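Trainee: Pasting the sequence and the predicted coordinates here, then a few questions.
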Amino acid sequence: MVEQLNQAQLRCWRAYIETSLWLNAQLEDDLRSATGLSMTDYQVLVLLSEAPRQRLRMGELANRMAFAPSRATYQVDSMAKRGLVVRESCPEDRRGSQAVLTASGLLTLREAAPHHLVSVRRHFVDALDEAELACLTRAFERLGKRGGTPPATSQDTQA
């Protein structure tokens, strides 16, 4: 039998889950209304913009997004139809494919980043003090390591 959460643990969990759902909805709505991009579109563009030669193998992209391979393929194909990315064969392994950021995708990311930054500041960063930001960073980096999530970078587009 699994041990029940105590009141402090339950309060923390509920605050996290309810607030993260609200926050994600706010960020998604703001980004979509300002740019037409979804948060998933934006994160794919960020990851590709930071990758060497602005390309990632599809499996690596799926891992970084915490997606099943089929979902990553669907996402990249959807973005390719809009000219944001292309999918190419991997030169070192013809059986694999990679997502590659297009010039249009990079421009779209650069135009979207300021809008997204305003939203991130309004709904998240500006509501927290330095100590709270440091505490959340430590907590989420530790949780990310447990889940195999690579560390976030500090690029301007990361917001």
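Mentor: It's in.
Trainee: Every contact and neighbour count from this point should use C-alpha atoms.
Mentor: OK.
Trainee: Pick out the residue nearest the middle of the chain.
Mentor: With distances taken as C-alpha atoms, centre = their mean, the residue of the chain nearest its centroid is Gln43 (3.8 Å).
Trainee: In terms of helices and strands, where is it?
Mentor: In the assignment (DSSP states H and E), Gln43 maps to helix 39-50.
Trainee: immediately after that helix, which helix or strand?
Mentor: Of the helices and strands lying after helix 39-50 in sequence (DSSP H and E), the nearest is strand 55-57.
Trainee: starting at the chain centroid, how far to that next one?
Mentor: Distance, stretch centre to chain centre, for strand 55-57: 15 Å (C-alpha atoms, centre = their mean, to the nearest Å).
Trainee: Return the list of helices and strands in contact with it.
Mentor: helix 39-50, strand 93-101 (3 or more C-alpha pairs under 8 Å, 6 or more residues apart in numbering; DSSP states H and E).
Trainee: Contacts for it, please.
Mentor: Residues outside strand 55-57 that contact it (C-alpha atoms under 8 Å, 6 or more residues apart in numbering): 48-49, 90, 96-101.
Trainee: let's go with 7 Å and repeat that
Mentor: Residues outside strand 55-57 that contact it (C-alpha atoms under 7 Å, 6 or more residues apart in numbering): 48, 97-101.
Trainee: just stretch 82-97 next, same as before
Mentor: Stretch 82-97 has contacts (C-alpha under 7 Å, 6+ apart) with 57-58, 76, 79-80, 98-102, 104-105.
Trainee: Report the buried residues of the helix or strand encompassing Ser33.
Mentor: Applying DSSP H and E as the criterion places Ser33 in helix 7-35. Buried residues in helix 7-35, counting neighbours by 16 or more other C-alpha atoms under 10 Å, are found at 23, 27-32, 35.
Trainee: okay, pairing it with this:
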Amino acid sequence: MTATTPVPDSFDPEELETWSTLATLLEWLPAALDAQLQRDAGMSHFEFGILFALSRTKDGTLRMSELAGYANSTLSRLSRAAARLERRGWLRRAPDPGDGRITIAVLTEAGRDAMLAAEPGHVALVRQLVFAPLTRTQAMQLERSARRINGTIRAKDGWSPSA
């Protein structure tokens, strides 16, 4: 094989360039978002996402299992984050009034205020890092590409973690 002929089961040069660029983005962007939110609001990007998801519901309430799905999180990780948010007075957990076996997360007024205070800085950073370098057409293509990749990961017969 020549230097330009890929070994079976390895990336060709174009794939490698695309993948390494995306992998770098997947490492750097979450770190930048976390750093800004920690500095400006005292919360992680994951915690912001929890508060954001709750703030978008009619009554600021979601079942923990549903919230874990939105956050792409295990219940264990979500529970640890919810405990941190509870200690800050931003969230409370309670039995579901309709089924006491189920736990719900409830956004408190303080939690709503914290999320609303954090949101402008977060939006500004996302605009700076993601949208400013792209044309509108490129941003739309990024959305479509990400949606296709997400659909492949979440598809019925798509990727899933090993047991």
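Mentor: Yep, that arrived. Everything numeric here is computed off the predicted structure, so don't read it as measured data.
Trainee: part of a helix, is Leu142 of structure 2?
Mentor: Yes. Assessed by DSSP: H, G, I helix; E, B strand; the rest coil, Leu142 of structure 2 belongs to a helix.
Trainee: Trace it over to structure 1, please.
Mentor: Matched to structure 1 by TM-score structural alignment, Leu142 of structure 2 sits across from Leu136.
Trainee: In structure 2, what residue corresponds to Ala62 of structure 1?
Mentor: Residue pairing (TM-score structural alignment): Ala62 of structure 1 is matched to Ala68 of structure 2.
Trainee: what about that match, how many neighbours?
Mentor: 18 (other C-alpha atoms under 10 Å).
Trainee: Three-state assignment for it, please.
Mentor: With three-state DSSP as the basis, Ala68 of structure 2 sits in helix.
Trainee: returning to what we had before: format the helices and strands packed on strand 55-57 of structure 1 as TSV; extra columns: distance to Pro114 of structure 1.
Mentor: Formatted as TSV, those follow (distance: least, C-alpha to C-alpha, whole Å):
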stretch	distance to Pro114 of structure 1
helix 39-50	12
strand 93-101	19
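Trainee: so which of these is the most packed in?
Mentor: Greatest average neighbour count among those goes to helix 39-50 (a mean of 20), per mean count of other C-alpha atoms under 10 Å.
Trainee: quick one: that helix to structure 2 mean distance?
Mentor: Its aligned residues in structure 2 lie a mean 0.6 Å from helix 39-50 of structure 1 after superposition (mean C-alpha distance after the TM-score superposition for structure 1).
Trainee: Report the aligned residue range of structure 2 for that helix.
Mentor: If you align by TM-score structural alignment, helix 39-50 of structure 1 falls on residues 45-56 of structure 2.
Trainee: Go ahead and name everything in contact with the matching stretch.
Mentor: Contacts of stretch 45-56 of structure 2 (C-alpha under 7 Å, 6+ apart): 33-34, 37, 60-62, 71, 81, 107, 111-112, 115.
Trainee: mean shift of the helix holding Ser33 of structure 1 relative to structure 2?
Mentor: Using mean C-alpha distance after the TM-score superposition for structure 1, the mean distance for helix 7-35 of structure 1 is 1.2 Å.
Trainee: related to what we said a few turns ago, tell me which of the helices and strands packed on strand 55-57 of structure 1 approaches Arg14 of structure 1 most closely.
Mentor: Proximity to Arg14 of structure 1 (C-alpha to C-alpha) singles out helix 39-50 among those, at 23.0 Å.
Trainee: quick one: the closest one to chain centroid distance?
Mentor: 6 Å.
Trainee: hang on, the earlier thing: between the helices and strands packed on strand 55-57 of structure 1, which one is nearest to Asp126 of structure 1?
Mentor: helix 39-50 (20.0 Å).
Trainee: That closest one relative to strand 93-101, how many degrees between them?
Mentor: Per axes from the mean of the first three to the mean of the last three C-alpha atoms, to 10 degrees, the angle that helix 39-50 of structure 1 makes with strand 93-101 is 110 degrees.
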